[in-house]
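A.B. asks: any chance you can model this:
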Amino acid sequence: MSKEKTPTDPAAHAERVRSIALSRSAAAQSSLAASWARSMRTYGLEPDARKVEARLGQAELRERRDALGRILATSAPVMDRLHASLGLAGCSVFLSDTKGVVVDHRTPDGDEEAFRAAGLYEGWVWSEAVQGTNGIGTCIAEERAVTIFRDQHFKDSNTVMSCMGAPVFDEHGSLAAVLDVSSCREDLTQPFATLIAQTVMDAARQIEADHFQTAFANRRIIRGDGDGQRGTVLLAVDGDDLVVGATRMARHVYGLTEEAFQSPRPAGDVFGDSEHRGVGLDSAERRELKRAIARANGNMTAVAQMLGISRATLYRRMDRHGLTRG
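C.D. replies: So this is what the prediction gives:
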């Protein structure tokens, strides 16, 4: 990486941000410009305003951490792995709630002072409403992964950092947290930041998948089409083969609304293969017979006991459905 970096001129940065933020055409063409416009027009912020300390007390921070519950516990080992792989490059790992409050972090010893000076630390608030465009707040506002590289930040006081944030969604498909990796080092290049951003997205998906499986620990978890490519595509299925849960991306892929879980549908219907498997009582009975035979490893006496019928009845029903006795 090149270590030569021209410092951001505060006056020039503020002028550029104001010009673009107040241009309606720019906001329509660029998501970054749209975030700058929100920062000025919606939240009334100024890019060159003096830095305001926005930090929660310990009691309120504990409440925020408690509210995250399982997500906080699930994210810890993933954050540890991220810190182990990126810490030597001067990167810190942060987890925030949906209000932009940093509730957990991993920071290299040599970079802790720089992050404290920047105000990116546990208990600090990094919503767009407080800090303007940044990796955590803009990720929350847009519910998508974002990279805010140095002078792409709204406030000139935040241009010392590069921030890569990714959303973490809960088992209901709602935004639950933001995983962020940030660096205060001047030698971080944009290509390297892009690689880090992909790593952060993968880590956020891992947290989401781990959390979903924990939330539905007593259900069967099925991976859907495109899992890991476009996002975490997981579905939870109960003992009656009904889909009782789905991740945000699975809901999008299979067109599942919240109403779909109030009146659960069979997995075959959700996956769109019911016409191949057949529907109705006969098809259901045939499937249950095949499952029982498989579970009993072909032992017909055990199959009959499992189904609570006699062997003669079992054979009649097998013959009816064209199932061999071998």
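
A.B. asks: hey, let's count contacts and neighbours off CA atoms from now on
C.D. replies: Will do.

A.B. asks: how near is D80 to Y315?
C.D. replies: Distance, D80 to Y315, by C-alpha to C-alpha, to the nearest Å: 57 Å.

A.B. asks: please identify the helix or strand for V93.
C.D. replies: Applying DSSP states H and E as the criterion places V93 in strand 91-96.

A.B. asks: could you point out which element follows that strand?
C.D. replies: Where DSSP H and E defines the elements, the next helix or strand beyond strand 91-96 is strand 102-106.

A.B. asks: what angle do the strand holding V93 and strand 102-106 make?
C.D. replies: Relative orientation of strand 91-96 versus strand 102-106 (axes from the mean of the first three to the mean of the last three C-alpha atoms, to 10 degrees): 150 degrees.

A.B. asks: for comparison, sequence B:
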Amino acid sequence: MQARRDVQGHARLIESAIHGHAVDREIGQEVRHSWSRCIGSYALDPLQSKKPIIVERGDLQARRERSGALLPIARVEMLGLSRQMQHSQYGIMLTDRDGVILCYTGDPGFSDIARRSGFREGAIWSERELGTNGMGTCLQMQRSVIIHRSEHFLVQNTGLTCTAAPIFDMQGNVIAALDISGSSNEPQMHTLALVEIAALNIENRTLLEAARANYILRFHPFPEFVSTPGEGVLVFDDTGIVVGANRASLELLGYRDHKSLCGEHIDVVLDTTLAQLITLSMRPSLRPEPIAAHLGHLRLFAVVQAPAPDTQSSTRLAVTPFMLGTPEVMDSRDPTMAANYHIARRVMNRDISILLLGETGTGKGHFAKEIHKASARADQPLVSVNCAAIPEQLIESELFGYKPGAFTGAARQGNIGRILQANGGTLFLDEIGDMPLSLQARVLTVLEDREVMPLGGTKPVPVDIRIISATHCDLVEMIARGQFRDDLYYRLNGITLTMPALRQRQDLRDMVHQLIRSEAGDRPLRIDEALIDRLVRCPWPGNVRQLRNVLRNILALSENDQLTPDDFDERWLHGGLVAPRITPSPTQPLTQAAVNADADFVISENDDALGDAEREALQRTLESCHWNVSEAAIKLHVSRKTMYRKMHRHGLVRQASDVRRGDPGLPDHEAAGSGRYGDAFLISAGPGHTTS
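C.D. replies: Take a look at the predicted model:
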């Protein structure tokens, strides 16, 4: 009964307020006007129960794509906001101009309220649909608002406190709203300040990205404030016409709005000429230079950025690899990946080395390729070197090259080497943690001096490369153990990006959908959401690589175009086979296909026969090579790392008499069983037993 009286009281409050009658609480004019629109223009009933309309998935994706650089930039800011809002129950949302939520992140403690309220991606929170609310009213009024509890029009939302700020493009059009919603008992003025700062950062960064085809003037009365959130930004074309500006520039230059500024010639706006500004843009220094404005005797300090070279290509690359590319690096709702995309774009054309960290199969190699494709070096070679796959005795000649006759067995014409192959482009050092310590000093010299000395050579060769490296190892721990040089680590670690494991990604459901579509090609498919739910719950120790392989199995073995949970076989998660198994002959050498069959997955205990055959073949090959792991790996056409993994999996043990004459490239502490694999080599698991 009390709840019913409260509901009726909310309706009477709205009716009294819009008719100008006295009410028992302070209701601002902005809220009163919004309530009037809800009744007079939208014909809404404050007592009705109204769920948000959810747009179709395709429509949501199209809206995200139309947002361009806005969405990845906003995701980085939202991640920063979430860190500042720790220990608070909240949801952070970005909407487009129509009030459709493009991105949501929030505190887990707020998830139940968010679900009941309808805070989810794709939901329409415009004022027309859901009455007075933070996001919708902010977009309608084009200014920051706090809508606190009973200020909401619909009674169902009166338990919320919503704080929102608008985001504008360079012509002054509202394009988005940033909102923090919670269930606070009091309006949160500090939350409003946080939202406004974040919205301004998003707005300015998006403007700079969108304006790359034009000249960009960044200015402020104090030089130290240029390139900060308070700077003014003017965008003008090569004829000197102002085509865009940020809000700070209006205030600094004394203009009323964007319409009065855009379309003016730059020499009308500033007391300088177009030629002088273009000359400023050609200076290599980014130190702000003094210029004059017409407003009184105001002196400004400014830097001018010239149009980006080949802007059409640059714009395409900036959007395609990091937003519309392959599923591993698609536009991501995962905050960590969104931050990775944003940082990669900022540093990809600078002389800053990039170190990618993450588990095997998380897409480090693919991400490196996309960085190269999006950079100014895209038309130059990308050369990948897997430091774990090249035998230790060959890696030096592979990297640095050699002159004819440099050593016995050298090719007659010599070898240019991978580093010189990458000259002008990008060198990707994959599994850098597996590089032998003896070679790390030479690699460091190349990075420092930018020149290479081939084996057998007498004169160093200059080289121009940018370095991307990747590893699944803890390099800091390896430095402590003396297995990795700290000076090389600091040279490679210009910026570090961590690729999250698949089980940690918040966009896993989207990734599954995208990968299925990618693998299916033109094949028409209907996907049961129950299958997606099952796949999302899997731990995926092999990450994207394992997920892709399982999806390929599903598509290959499904007999119709409706994919359901019945098409999924649990054994695929453990490397199990569904086809009839054919056990190889014990006298037959292990084939490359058998060795390479998804080395990152363990063999199911249901496949004992196949496991026994592989174990016997591995042991036979190792014994024939006197337990020299590198030699056995070459004979089987696999990497040394794969050999170690399979030895560990099958519990293969070197006898004490074999350790001394074993792999000369294996450090003593690993030969003794205290290295990467701990005591694994000293424990016999028995034939066919899986130890992984």
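
A.B. asks: which other helices and strands contact the strand holding V93 of structure 1?
C.D. replies: Contact partners of strand 91-96 of structure 1 among helices and strands, from 3 or more C-alpha pairs under 8 Å, 6 or more residues apart in numbering; DSSP states H and E: helix 70-86, strand 102-106, strand 175-183.

A.B. asks: of these, which stretch is the most buried?
C.D. replies: Neighbour counts (mean count of other C-alpha atoms under 10 Å) averaged over each of these peak at strand 175-183, with a mean of 27.

A.B. asks: average offset between that strand and structure 2?
C.D. replies: Once fitted to structure 2, strand 175-183 of structure 1 is off its aligned match by 0.4 Å on average (mean C-alpha distance after the TM-score superposition for structure 1).

A.B. asks: what range does that strand cover in structure 2?
C.D. replies: Residues 174-182 of structure 2 are where strand 175-183 of structure 1 lands when matched by TM-score structural alignment.

A.B. asks: tell me the contacts of the corresponding residue of structure 1 for I101 of structure 2?
C.D. replies: Correspondence of I101 of structure 2 to structure 1, assessed by TM-score structural alignment: V102. Applying C-alpha atoms under 8 Å, 6 or more residues apart in numbering, we find V102 of structure 1 in contact with 94-96, 120-126.

A.B. asks: for E15 of structure 2, same thing?
C.D. replies: Per C-alpha under 8 Å, 6+ apart, neighbours of E15 of structure 2: none.

A.B. asks: which element is it on?
C.D. replies: Here E15 of structure 2 sits within helix 2-18, counting by DSSP H and E.

A.B. asks: buried residues, that helix. List them.
C.D. replies: Residues 7, 10-11, 13-15, 17-18 are the ones in helix 2-18 of structure 2 that count as buried (16 or more other C-alpha atoms under 10 Å).

A.B. asks: ditto for stretch 48-58 of structure 1
C.D. replies: Neighbour counts over stretch 48-58 of structure 1 (16+ other C-alpha under 10 Å) mark 48, 55-56 as buried.

A.B. asks: which member of the residues you listed is positioned nearest R150 of structure 1?
C.D. replies: Closest approach to R150 of structure 1 among the buried residues of stretch 48-58 of structure 1 (C-alpha to C-alpha): D48, at 14.7 Å.

A.B. asks: where's the closest one, which helix or strand?
C.D. replies: D48 of structure 1 belongs to no helix or strand, assigned by DSSP H and E.
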